[in-house]
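Engineer: got a structure for you, letters missing:
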């Protein structure tokens, strides 16, 4: 009886250890604006990048400013339309974009506070670009047809649709008692847009060089700095340690990326796909070769952009990245109030790239990249 009791006790202990529910505690938490929702739009690229710029303003000046995400979107759509029409429809036109598109927009058009440009028209309270995009697609397909003479008025027609659904552009405004233009407001924030770089890791391109990443949403042909995988991750860790956040482009199509549970992991065993969302399980070791394979067979695509603002760890001491999402924090998405806790293996496998301040990079990396 005594032996049986001890055996049962040991088995019970072993089971409790192997089926541990996640318990997280904060390791690093960098100040950022609250989670908000992009609504029924494909504008995560602007929500991610704008949240990143907000955090940069806090880091640089200590000032919290709720920036307009839709101002960047409003100024990027004409560029996407131009790309589609001038390539005679042989390019992608859609709602997607990348982090550097917001930087490009800000360089040309500046930035504005959310209170100045919400991107909502009339009594509308939630973002929904479905009708706007449908109308733009019909218009642009007509003008992208090489058999039809291109009328210069097409650009005006694009702006009419954007104004109708998002509101007219802002030339001058008052913020906290002072008058600004979008460009002078950018200057006031102390953001230096040339200080931001995008890093990634792919084996089909030389390391420590820039290249144009061949993904559908890179309509503006943005350049990426290519690093070995471990160095890519080490630079992310270094940035967070030094108090810098990062804008993240990643694949979120995996079953083990869950907004409901607020977790993103890569189980070692496929049989753990469901249980790993709530219980600690072993994760797969990610190599550069496997990462590249998953990218080239389209298992890893640039689905969604978010904002890395810190780190947490579970009761076993395993580290996860705290990622701010833009799907809101209502009851539909209950995990960690709109944040995702992303494991290191998941980031190594599914992160397309990160946008970060160049001073957040490791010293040796900056030297290799001549930054």
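Structural biologist: Sure thing, it's come through. None of the values given here were measured: they were computed from a predicted structure. Residues are numbered from 1 along each chain as shown.
Engineer: Every contact and neighbour count from this point should use C-alpha atoms.
Structural biologist: Noted.
Engineer: which residues touch residue 172?
Structural biologist: When contacts are counted by C-alpha atoms under 8 Å, 6 or more residues apart in numbering, residue 172 is found next to 179-182.
Engineer: With respect to residue 336, which of those is nearest?
Structural biologist: Checking the contacts of residue 172 against residue 336 with C-alpha to C-alpha, the nearest one is residue 182 at 34.4 Å.
Engineer: Got another one to weigh against that:
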């Protein structure tokens, strides 16, 4: 999910994870749901590039709903700590490490393991311009004399723009620190990141070579048929799947609420690899898969909860064809059944 420079605005218009697709195709497909997991209200990431955080938190939320629990988690809390890290990297590298709001789903898991998490109602802000805040952090980094000064200045900025952090989390009569609360909603090793590419051996983990994986997260590599079976099996067993993939295809239509491949070609492991190496499959966006459906012709689709608001044909949900998921998935994060 690359943050492209202004010179390539036209390209960014088809790759940015914060873009609302403005294709007003009025034809609405009818779907029959085979599986639809519970989910928290659809959120709107606005013009931020925080889809990875929205999607992975939504995955955790749905997992708890399926267990009879109710939890709605704060993206702003994660954004605060991610930006704090970014400011530190920028300062120590003398600006070599450029600040970014982008990331991957496994990064979210690492951040909550390290910094904790808060409920949405405990820490949320509206209409935050994170891009503006990031520019301000660059200025603070460039003008700070040491890390202590930068940290203090960044904390004041966060308190002013997002809000002061509560010291405790209160949930169902219990009191937690943010770390204790995080460990109560997501245990270490609870989720497994998977991908499917042939430039690495199957059955091994590797650092996935996409721009947003700057934190060098590991992904377990499996054949695509294994990944597709894992997605279906997880959903039918009541477990959501965090999906990271390509939304730059002309067949990905947010307003219509459907993602389909427009070209008929062999859908194989080799074709996936060719598309990835030719940069025709790009790492654009994250959503959470919460169900399985079929259309009037029996064609299978996976139901995704997006984070672009509710302004589409299905109130913010998307229906991704099975072929689209097979060809255009960069990676998934699933419940680790071997825990």
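Structural biologist: Okay, I see it. Treat the numbers as computed from the prediction; the structure is a model and nothing was measured.
Engineer: TM-score for the pair, please.
Structural biologist: Counting by TM-score structural alignment, normalised by the length of structure 2, the TM-score of this superposition works out to 0.86. Behind it: 313 aligned residues with a C-alpha RMSD of 2.1 Å.
Engineer: picking up where we left off before, possible to save the contacts of residue 172 of structure 1 as TSV with secondary structure?
Structural biologist: Shown next, in TSV, are those (DSSP: H, G, I helix; E, B strand; the rest coil):
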residue	secondary structure
179	strand
180	strand
181	coil
182	helix
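Engineer: and stretch 112-129 of structure 1, which residues are buried?
Structural biologist: Along stretch 112-129 of structure 1, the positions that meet the burial threshold by neighbour count (16 or more other C-alpha atoms under 10 Å) are 112-113, 117-120, 127-129.
Engineer: out of these, who's nearest residue 334 of structure 1?
Structural biologist: For the buried residues of stretch 112-129 of structure 1, the nearest to residue 334 of structure 1 is residue 127 (20.6 Å; C-alpha to C-alpha).
Engineer: Might you report the residue contacts of that closest one?
Structural biologist: Neighbour list for residue 127 of structure 1: 38-41, 119-120 [criterion: C-alpha under 8 Å, 6+ apart].
Engineer: how much space is there between the counterpart of residue 121 of structure 2 in structure 1 and residue 180 of structure 1?
Structural biologist: In structure 1, the residue paired with residue 121 of structure 2 is residue 115, using TM-score structural alignment. Distance check for residue 115 of structure 1 against residue 180 of structure 1: by C-alpha to C-alpha, to the nearest Å, it reads 13 Å.
Engineer: Equivalent analysis for residue 206 of structure 1, please.
Structural biologist: On the measure of C-alpha to C-alpha, residue 206 of structure 1 and residue 180 of structure 1 end up 44 Å apart.
Engineer: Name the residue in these two with the higher neighbour count.
Structural biologist: When residue 206 of structure 1 and residue 180 are compared for neighbours, residue 180 comes out ahead with 17 against 14, by other C-alpha atoms under 10 Å.
Engineer: Alignment lookup: the more buried one to structure 2.
Structural biologist: Aligned by TM-score structural alignment, residue 180 of structure 1 pairs with residue 176 of structure 2.
Engineer: all helices of structure 1, in order?
Structural biologist: Listed from the start of the chain, structure 1 has helices (DSSP state H) covering 2-18, 44-61, 69-86, 99-109, 130-144, 154-166, 182-188, 229-241, 288-296, 344-350, 363-369.
Engineer: just so I know, which of the ones you listed lies nearest residue 328 of structure 1?
Structural biologist: Between residue 328 of structure 1 and those, the shortest separation by C-alpha to C-alpha is 11.3 Å, and it involves helix 44-61.
Engineer: Can you list the buried residues in that closest one?
Structural biologist: Across helix 44-61 of structure 1, burial judged by 16+ other C-alpha under 10 Å covers 44-59.
Engineer: Closest to residue 77 of structure 1 out of the residues you listed?
Structural biologist: residue 46 (11.7 Å).
Engineer: gap between the closest one and residue 359 of structure 1?
Structural biologist: If you measure residue 46 of structure 1 against residue 359 of structure 1 using C-alpha to C-alpha, the figure is 23 Å.
Engineer: Which residues are in contact with residue 330 of structure 2?
Structural biologist: The contact partners of residue 330 of structure 2, by C-alpha under 8 Å, 6+ apart, come to 195-196, 243-246, 281-283.
Engineer: Tell me which residue of structure 1 matches up with it.
Structural biologist: Taking TM-score structural alignment, the alignment pairs residue 330 of structure 2 with residue 352 from structure 1.
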